[in-house]
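1. Quick one: sequence plus predicted model below, questions after.
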Amino acid sequence: MLRRQRRIPTAGISLLNRPFSHRKGRLKNMNDSMNDYTSDDYPEYEESSPAANLPLPPHSVEAEQSVLGGLLLENSAWDRIADVVVGEDFYRHEHRIIFRTITALINENRPADVITVQEFLERSDETEAAGGFNYLISLAQNTPSAANIRRYAEIVRERAIMRRLAEVGTEIARNAYNPEGRDAAQLLDEAENKVFQIAESTAKSKQGFLQLPDLLQEVVERIDMLYARDNPDEVTGIATGFVDLDKKTSGLQPGDLIIVAGRPSMGKTAFSLNIAEHVAVEGKLPVAIFSMEMGGAQLVMRMLGSVGRLDQHVLKTGKLQDEHWGRLNEAVIKLSDAPMFIDETAGLTALELRARARRLARQFNGRLGLIVIDYLQLMESSGRTDNRAAALGEISRSLKSLAKELQVPIIALSQLSRSVEQRTDKRPMMSDLRESGAIEQDADLIMFMYRDEYYNPESQMKGLAECIIGKHRNGPVGKIHLTWMGQFTKFDNAAYVPDMAMVEE
C-alpha cells in the first residue's frame, strides 16, 4: 500500500530560481507575509521516517530575501540595518554568502548591485553556492523597495535568536541527561551563561540615540536636587567611610568602574574590604565580593579584625584575652547583620561573574550597593585570545558594561608591573598598570595605594598610607592620606587617632 508523502526543501538550485517561494509577482505587504515554507515546498519523504516529526528551525525566507533585495536596490539602506543583522543571522546558506558579499562591497565604498555582486561571487568561486545569477536577479526584481528593510532585518534577527535559543535549549537538555560529573549547580551556571551570551549579543541592536531634551531634563533635575541639600558636602554616591576620599569623589558613583591598584603588601585588598564593610555594615546596602585570591574564611577573618579592631595574629592563633571577646562578639553581630556576599570561585570569566552579579541583584530588586573584584588579573577571558592585554581589555569592558547595566559602582583590584621597583620614588603612576591600555581607558576612577614605610623602614610616614587618585573622569585627582593599622588590616581617616589602649602589641 502506498504511503501518503510530504515534501521538504530541495537542496538544489531549482527551488532558488523560483522567486520568493513560488509566489507570483511582487510580494504584497511583507509585514503580514513572514511565514516559513509550507509542506508544498518540500521534497517527498515518508511520514514514517524520523525526519517527518522534526520541526524546521525558526526562520523567515521572505524576510531574508527582502533584506537582500532591498540592499541590491538601494545601497544607502545599509545604514538602517547595519546595527541589526549580521551574516550569521541568515538561515539560508546562500543568503549568508550574498549578505557577506554585499557587506564587503559596501565597506569598500563600491556599488553592490546584481552585476557587481555576481562579479564578486565569480572571483571567489561562490556563484553556484549563492544560488546563481538568476537568483540574484529575482531578489532585486521581487522586492518593491527598501522602505521597510529595517523591519525585515529585525525579523531575520529575531528568528536567528530563536534558533540560537533552540540550540542552547537542546544543549542544556543534553547536559542534564548526561552531566559528566557536573552537579546541578554547575549545570545551572552553564545554562545561565549560555542564555546571557545570547542576550548580550542582542544588546547593541536595542541601543540608539538619546534625545537631548530628555537628557537635559534628567540632568537639571539632578542639579536641582543637589542644590537643595541641607549639607553641601553630603556625598551623592555610595559613601566609602573615608572622609577625604568622599570629599574628592562625592562617593562612589553608580555605574562607575573603579580600579584600586598597587604593588603587593600595599593594602589593596584591605582598603577595598574596608569600603565594602562600610557600605554593608553602616549603609546596609548589599555588597558582592568576588575573591579569586583569598578564600571566604580568610576574608571574614580580616573583616573581624578590621571591624572589631582585633589583631590578626591573635585571631589566627586563637590567643584571645578577656578584653578581646567583647570586641569579637560585637564584630560578629555587626557582620552577621550586614548584607555581604562572598564568591570565592577562582578564575571566573567576565560572563560568569556578570551572571552571578545579576542573579544577586535580582534578589534585591535590582539594587546592589557595591561589587568588589579581587583581582582583575586572576579573571579568565571568555574568548580564545592568547594576548593577555586583549583579554584584560575584554574583561574591563565587560565590567564597565555591568556597572552601567546594574547602576552599581564596581571596585576591581589590579596589580602593578615590577617597573615600580626600579625607580627611586616608588609611588605608582598610570604607566605602571599592568597591561594598562584598556583598563586605563575603561576606568572612571583609578586609585593607587602606597605605603612609604614598606620601602623605607625609617620613613617619617610610618603608620600612614597614600591613596593617589591617578584618574578621575568626573572630578579632581590628587592625594589622600590615610592611617594604616596593619595589625587590624584596617585603614582609617588620617585625622583619627586610635585609643592606644585598644592597640595590641
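-> Sure thing, it's come through. Numbering: from 1, shown residues only.

2. Please make it C-alpha for all contacts and neighbour counts, starting now.
-> Fine.

3. Verify the stated contact: residue 453 with residue 466.
-> No: using Cα atoms under 8 Å, residue 453 is not in contact with residue 466, being 11.0 Å away.

4. who has more neighbours, those two?
-> Taking other Cα atoms under 10 Å, residue 453 and residue 466 do not tie; residue 466 has more neighbours (21 against 16).

5. Comparison target, given below:
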Amino acid sequence: MADSYESLKIPPHSIEAEQSVLGGLLLSGLANDSTAWDTIADKITEGDFYRQDHRLIFRAIADLVEDNKPLDLVTVSEWLKQRNELENAGGFAYLATMAKDTPSAANIRAYAEIVREKSVLRQLISVGTGIADSAFTAQGRPSKELLDEAEQKVFKIAEQGTKQGQVFKPLKGLLKVTLAHIEELSKLDSNITGVSTGYTQLDEMTSGLQKGDLIIVAGRPSMGKCIVTGSRVLDPITGRLEMIDDLVAQQQGSLATLNTQLRLQVAQPSQYVDDGVKPVFRVRTALGREITTTLTHPFLTIEGWKPLAEINVGKRIAVPRILPFFGKGSLSEQRTKLIAYFLTDGGLTQSCPQFTNINPRIRQDFITALDDFPGVQWRLEDSKGQRTPSIRVATDTAFQHTARQDFAARFKQRLQELSLSLNALARQLGVAVATVHYWSVGKAVPAGEMFGVLCRELQVEPSVLMPHGSTATTRSAPNPMTEWLQTLGLMGKNAHEKRIPAPVYELPRALMAVFLNRAFACDGSVYVQNGIQAGISYSTVSYALARDMQHLLVRFGILAKLRHRQVRYQGEYRAAYELRITHQQHVRQFLEEIGVYGKEEAVQKALTVSQEKTPKVILDTLPNETWAMVADCKGELTWAELAQRMGRKPGHNFHVGKRGIGRELLAEMAAALSSKTLATLAHSDLYWDEIQSIDYLGKQQVYDLSVPDTHNFVADDVLVHNTTFSMNIAEYAAAHKKLPTAVFSMEMPAEQLTLRLLSSMGRVDQHRIRTGKLTDEDWPRIATAVKIFADVPMFIDDSPALSPTEVRARARRLMREHGQLGLIVLDYLQLMQTGTSSDNRTAEISEISRGLKSLAKELAVPVIALSQLNRSLEQRPNKRPVMSDLRESGAIEQDADLIIFIYRDEVYNPESPDKGTAEIIIAKQRNGPIGTARLTFLGKYTRFENFTPDIYTPGFE
C-alpha cells in the first residue's frame, strides 16, 4: 500500500502561479508596458515551469521581448504557430483564458517567486533521486566520489539562486556605506586596509590584500633545480631508459621515485619543465655514477635533501642500491645472445658483421644463435692459426635463390586466384611487363615501396608473398643480420662508440641475465684474490657501454664500481673502463643468477670462496652520521648493553663513530631497539655513495620533472629532487591575525605542507624535520611551533585537480562552519581542471581564472592563486618576469587584481651579489602602484622575511 502511495506522489508545483505569471506578462504586453517582464526576468527561467505548455509560452514571450517585438495574444500565438507549437501550448483559446483570468500584473513578482520555489523543490527531489540511484548502482565507486558528486549537484541548484534576483544598487545607498568605510579607515593607526601579508614593504605598496581581489603569485617552476639534457630516466613500467628531453617533449611518462619508507616505486610526473640554458655541474661518485645538474638541485644526504651548492667532495649521497624494474620485451633468447656477442667481440665497421673469440664453446654458441636469422651464412676465418678465429656473417646466396623461387610460386598462385594476367598487373602498377615476368620466374623480386604497392594490388599480406622477408630474398638488400644490427644502431660502430641498444632495457629478468652472462663471457673475468676474496670484472674501451652495463647490474641489485684505467695497446696507452664487483653478497648473486658462459670452472671456484669466507671489508655501509641516530634511539642504554641485547659477547666493540655502519649490523640494532627509523634505513633501496668530484661544465640546456607527493625521481641511476611565498602569507594571516585561512594544495600532500609550516614557524631546518634527526635546540622550537599552530584557524585541502566549482563549494562550506574566511590560497592554478574535456587549455585556464575571481567577489575574500611562468623568459638576458610570461595567460591578466612575480637572481647567477634575497615584483595592481619589494629568503626554513641585508642562508625552494 505504501508503495502505491509513493508512486502517486506528484512533484511540487503551482499551476495557478504559473498561469498568473504568463497571464500577467500577456496583460502587460497588451498595455505596452514592459515593467512586468523586467520584474521577473532575473527571477525565473523557462525550466522553472512545471508544465510543458507553460514552458513553450514563456519561451515565446522571452524571444519576442529579446527581439523588441510587440507582446500580445496575437504575436505570441503567431510565434508558436510558425514553429508548429501552438497546439502543444494549448491553442489560442488557452492563451486568451490566461490573459482574461489574470486580473492584473501587479503581483507578478510574488507569482514568480512561487514558481521558482516549486522549481527548486522539484530539482532537489530529482537530485535526491539521482543520489539514491548512484548509491544503489555504485558498483565499486568510492563513497567519497559519490559524496563529491552529490554535493556538486546540490550546490549547482544553490548557485542558480545566487545568480538570480540580483538588482542594481543605488549610488545614494552606496555613498553612505562607502563614507562609513572611509571613516573607519581614518581611525586605523596603519595604512593596511586589507589582509596583511606580514611583509612591511609589500603591505605599504598594496595596503594589504583586499577583499574580493584575485591575487596571482607566479614564478618559474623548480627555480633552477634541473638536470641536463641527455640525462636518462628509467621508465619502471617498460624498463626503457628515456631521455628527459623526450619526456618533456611528449609531456608523458613514468619514472621511479623514492617513497617515505625509502623504497622505490612507480610514479607519473605532474609537470614536464623546459628550463632553458643554465650553468651546470657534473657530479661523479665513488661507484662511478655521474649526473649533471644545476647548483641548486638537491641530493639526498643522511641529514636530508641538500642542494649541490651545500655539498662538498667526500660527502655521501643516496643512490639506488637496486632498481627492481624489468620489461616484457619480445626479443628472443638467440637475438639477446647475439647483441651481447656483437657488443663485446663484434666487428661492425666492415660490410659484413664479424665475431672474434678464442673460446670454441663461445664461437659455437654464437653460430647456434645465428639460426634465428634464415638467409645468412657464416665463415670461419683464422688465417691458418695466425690470428684469433673470427666468424664472418654474410648473405646465404643459396637460401636467397630458394626464397626467390618461393616468392615466384606464391606470386603466380595469387595471380591465378585473382584471374589477373601479367599484362594487366603491369598496367595497374605502371611497370614494364618484363619486370612482372621476372618476378614470376624468380629472377627478381620487388623491393622497397614497390613491394608494398604490389601487396595492396594483390590484396595480400607481405608475409604471405615473402615469408622470409625482403632482406633474405632480395639480391641488392643487405643480409638480414646486417639490417637488424642497423635497426639497433650498432652497425658501423667501433669499439669506443658501442653502447647497449634500447630493446635490451625492456627485457624480462631472465633474458637480461642471459645478456649479461654472454657479455661477461667475452669481456668479463671471474677471479679469486689471495685465496680469500672472490671478484668479478668487466672491461671495455667504451665509457658509455661501461655505464650501461653498470645500470643493468643495478636492476638485479648488484653494485659494480666503475674505474677509469690506462691500458697499453700497440705501443701506446689508451683509456679503458672496468666494472668491478667485490661485495661478496653481490658476487654470489651474480654467479648464482647470471653466471658466465664458458668460464664455469672459474665461476665455481669463486662461488665456493665467496660462500665459505667472511669478507674482511664491508662495502655497503651507511654514513658515520648514522651513529648519532643509533645513539638517539638507544637513549640511556649503554653500547655494552646494546651489544648484549644483540647477542654479542661481553666487551664487543662497535667502533662507534670510527667507521660506517654496515646494513646488516644496522638491521640487528633496529630489531634490538624496536626502531622503525633504523629499520627503514637498514632495509632501504639506497646505497650511500661518496662524491668524488664536482666539475663545472658551463651552460647547458636543462629540464625538470615535478613528481607529486614524493618530489624526487631517479635519473642516471642517481636520486634527484624537485610554495613558499604564498604559504608564508597564509601562515601570517592564520597564526598572527587569527583569520580563518583555506589552503588548497593540489601538488603537495597536507602532511608535507605541515612539515614546511613547522620548519618555517619554528625556524628548524626542514631536512632535519624530514629525517627526524633533530638537535636539542630544535625540539623546543618544534614544540613552540606546534603550540602556536594548535589553535590556528588554517584548513588544508590536498585533493588533486579541483575545479572552480569544487573549490567554491568547499570554501562556502568552510565559511558557513566558521562564520568567516580571511584568505584562500590555491597551489597552483595550472593543476586545476574545469570538469569538462577541452582541447584548448588556454580557454580552460581562462575559465578557471574567471571562476576564482567570481569566488573572491562572492565570498568577499582575497584569493591567492599560484601560477607558473612559461619558459620564454629563459631566452632573455634579463630573466625578470613580465605579464606576458604567465603560462596560458589568457584571461589571467584581465581577471587578476594583483599580479606578483617572485625573482631570485642567484638561481640564474650563482655568484649573484643578491644571494639569499628575492625580488617581489608587483606587475599589476588595479588600485595601487606597481614596483618591487625586496625580501630575505631563508632556504633551509622555506621562509621569506622582511629584507635584512646581512642575512644570507644558502638554501632550496
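-> Ah, there it is. Remember, predicted model here, so these are calculated numbers, not experimental data.

6. mean deviation of the biggest helix by length in the first structure from the second structure?
-> Longest helix in the first structure by number of residues (criterion: DSSP state H): helix 149-177. In the superposition with the second structure, the average deviation recorded for helix 149-177 of the first structure is 2.0 Å (mean Cα distance after the TM-score superposition for the first structure).

7. who's in contact with the helix or strand following that helix?
-> The C-terminal neighbour of helix 149-177 of the first structure among helices and strands, as given by DSSP states H and E, is helix 184-206. Helix 184-206 of the first structure is contacted from outside by 83-84, 161, 164-165, 168, 172, 175-176, 179, 351-352, 355, using Cα atoms under 8 Å, 6 or more residues apart in numbering.

8. if we go to 6 Å?
-> 83-84 (Cα atoms under 6 Å, 6 or more residues apart in numbering).

9. same check, this time on stretch 436-448 of the first structure
-> 256-262, 393, 396, 467-473.

10. In helices only, show me those.
-> Per DSSP H, the contacts of stretch 436-448 of the first structure map to helices at 393, 396.

11. And the contacts of stretch 436-448 of the first structure, which two are furthest apart?
-> By the measure Cα to Cα, 393 and 467 form the most distant pair in the contacts of stretch 436-448 of the first structure, at 24.5 Å.

12. okay, the angle between the longest helix of the first structure and helix 184-206?
-> 170 degrees (axes from the mean of the first three to the mean of the last three Cα atoms, to 10 degrees).

13. which residue numbers in the first structure go with the top strand by length along the second structure?
-> The longest strand of the second structure (DSSP state E) is strand 686-706. Per TM-score structural alignment, strand 686-706 of the second structure has no counterpart in the first structure.

14. Can you point out the buried residues in the longest helix of the first structure?
-> 149-161, 163-165, 168, 172, 176 (16 or more other Cα atoms under 10 Å).

15. same question, stretch 120-139 of the first structure
-> Within stretch 120-139 of the first structure, the residues that qualify as buried are 120-121, 126-127, 130-133, 135-139, counting by 16+ other Cα under 10 Å.

16. ok, so what distance separates the residue mapped onto residue 250 of the first structure from the second structure from residue 903 of the second structure?
-> Using TM-score structural alignment, the partner of residue 250 of the first structure in the second structure is residue 207. As judged by Cα to Cα, to the nearest Å, residue 207 of the second structure and residue 903 of the second structure stand 22 Å apart.

17. picking that back up, tell me the one among the contacts of stretch 436-448 of the first structure nearest to residue 494 of the first structure.
-> residue 467 (11.2 Å).

18. Counterpart of the closest one over in the second structure?
-> Checking TM-score structural alignment: residue 467 of the first structure goes with residue 920.

19. Residue 348 of the first structure now?
-> Checking TM-score structural alignment: residue 348 of the first structure goes with residue 802.

20. Would you map the strands across the stretch 301-450 of the second structure?
-> Using DSSP state E, counting those that start in this stretch, the strands of the stretch 301-450 of the second structure run over 304-307, 316-320, 346-347, 354-356, 376-381, 390-395.
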